[in-house]
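> Predicted coordinates and the sequence they were generated for:
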Amino acid sequence: MIRAKLEGVLSSLGPVTIAVSGGVDSMTLAIVANRLLGADTVNVGHAVSPAVQPEATERVRLWADREGWALLTLDAGEFGDRNYLDNPVNRCFFCKGHLYGAIARVSERQILSGANMDDLGEYRPGLDAAREVGVRHPYVEAEIDKASIRALARELGLGDLAELPASPCLSSRVETAIAIEPAMLIAIHAVEKLVGARLQPQTVRCRVRHTGVVVELDQPALAAADGDRELRAAITALLPGTLAARPVRFEAYRKGSAFVGATS
């Protein structure tokens, strides 16, 4: 039923370019669309930048080879925009604006995103950018939420992709109004990989805050991290410049906790 509704929407659109981040939502959308309509009708656009985890780009390229996608790899150019780098509360508006603009410059096709029904209940300035350039959201049009996307991925036999944890862009780890810097994002990713390898947490986020560096963890991992001076020292060693002088602490994971000042 879920698949049929989604395929019905996709079949009505004509040639498309799907913006794919490497997460389960957009990846599953691209797989369904490409299998249904073929690579002559479906292009896949993926932006490579300091804010995108290298593993996400590797995943996109792996599945592109596996599924025969017509893949467009892009530099969206957001790191040349002071509006983005200043990290305002609507940073995602500038990020998505650059992404969709970059896709539009290389493709005249209808642009699609992996936004789903759950996204409509949150402050998502990226959806405003999508609206300005006419991006369509097939999951929303088919009334499909996140849980249903994972169910669809399992139905399609997509293996680990179906269980892929949510992992927003690395810039989302930086508290609102702290300037985004590539070296900072590289360090954030390195810290998350270090803590992930050491503690095997279900969830890990390295947040850069005005008050210091905070590593957020699920409760079992948080209990293991408390009092681990060696881990704290190893994290500090990965931090660049003045960031290394800030205090490092561990806290319970809170979704979107670096995002401060959102308005309705």
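That came in fine, so what should we check first?
> okay, CA-based contacts and neighbour counts for the rest of this
Noted.
> Helices along the stretch 101-250 of the chain, start to end?
125-132, 138-141, 146-155, 182-199, 219-225, 229-238 (DSSP state H, counting those that start in this stretch).
> what residues does the second one touch?
Looking back up the chat, that one is helix 138-141. 6, 9-10, 112-117, 145 (Cα atoms under 8 Å, 6 or more residues apart in numbering).
> try it again with 6 Å
116-117 (Cα atoms under 6 Å, 6 or more residues apart in numbering).
> ok, and here's another one to check against it:
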Amino acid sequence: LATARRVAGQIGAELVVLRTDEHTDPDYRANAGDRCYFCKRTVLAGVRDLAQRRGIAQVATGTHVDDRRAAHRPGLRAAAQLGVCEPLAAIGATKQVVRLLAAHWNLTVYDKPSTPCLASRIAVGVPVTVEALALVERAELAASGYLAECRVPVRDLRVRLLGPAGFRIELDRTALDGVCGHVRAGLLARVAQAGVGGNGDVVGYHSGALSG
């Protein structure tokens, strides 16, 4: 939210914080493989309703061409059903083009790592609850804090909850190369201390590893 406020200030846009209740939708909580559809349906419907109250004719998202090429993006279906437009994708802009444009406009987020929602860290079939999302956030803060203590720079970090199978910590290649021996053991212990149960592993980062 702090980043959104900063960027809104940079471009002179009004930032409206809209509270949604997707976590109360049993289809979303079930996490059966199409969680993103139910989340986007709730969130974008709320944005559309706000736009209508303000006399705004069209709602747009930042979806780009690479998003459309992804094998599994159920959220895009919800956007299409609600008539939401995707101007970046419409002009053929890839993620790299979006980053170049952001850099050209001197936006501080031009090289910001991808930060998908916390629910993307929860394996399909494992219920998405407020408590589980808080656990993921707590675990990732614990992991990043430990790596900072060990002076291991990290760009991409995910703690993925796998249900009875335990958990998996994913790191970008550079960080993974710096995690071995006692550092690896300490990282797993720190995440377990944050409340994550089961056996853990440390592997390379893979975007969309638990797509839902």
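Received it, and whenever you're ready, just let me know what you need. Note that the structure is predicted; figures quoted are calculated from it, not measured.
> picking up where we left off before, okay if I get the helices of the stretch 101-250 of structure 1 as TSV plus distance to Gly80 of structure 1?
Formatted as TSV, the helices of the stretch 101-250 of structure 1 follow (distance: least, Cα to Cα, whole Å):
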stretch	distance to Gly80 of structure 1
helix 125-132	18
helix 138-141	30
helix 146-155	32
helix 182-199	11
helix 219-225	37
helix 229-238	25
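> Packed most tightly, which of the ones you listed would that be?
Counting by mean count of other Cα atoms under 10 Å, helix 138-141 has the highest mean neighbour count of the helices of the stretch 101-250 of structure 1, with a mean of 21.
> Which of the helices of the stretch 101-250 of structure 1 sits closest to Asp86 of structure 1?
Proximity to Asp86 of structure 1 (Cα to Cα) singles out helix 182-199 among those, at 12.6 Å.
> what is the orientation angle of the closest one with helix 229-238?
With axes from the mean of the first three to the mean of the last three Cα atoms, to 10 degrees defining the directions, helix 182-199 of structure 1 sits at 160 degrees from helix 229-238.
> Chain neighbours aside, what residue packs nearest to Val213 of structure 1?
Using Cα to Cα, 6 or more residues apart in numbering and skipping the chain neighbours, the partner closest in space to Val213 of structure 1 is Val248 (4.8 Å).
> what does the one you found align to in structure 2?
Matched to structure 2 by TM-score structural alignment, Val248 of structure 1 sits across from Gly200.
> Let me know how buried that match is, in neighbour terms.
22 (other Cα atoms under 10 Å).
> now do Gln58 of structure 2
11.
> State the distance from it to Pro87 of structure 2.
11 Å (Cα to Cα, to the nearest Å).
> cool, and Ala13 of structure 2?
18 Å.
> Spatially central residue for structure 2, please.
Pro116 (1.1 Å; Cα atoms, centre = their mean).
> Quick check: the aligned residue for that one in structure 1?
Under TM-score structural alignment, Pro116 of structure 2 pairs with Pro168 in structure 1.
> Now do that match against Val204 of structure 1, distance only.
For Pro168 of structure 1, the distance to Val204 of structure 1 - Cα to Cα - is 12 Å.
> now Asp119 of structure 1
21 Å.
> before we move on, what about Ile186 of structure 1?
For Ile186 of structure 1, the distance to Val204 of structure 1 - Cα to Cα - is 15 Å.
> and what of Arg150 of structure 1?
Distance from Arg150 of structure 1 to Val204 of structure 1, by Cα to Cα: 21 Å.
> now Asn34 of structure 1
32 Å.
> same question, Val133 of structure 1
Distance from Val133 of structure 1 to Val204 of structure 1, by Cα to Cα: 34 Å.
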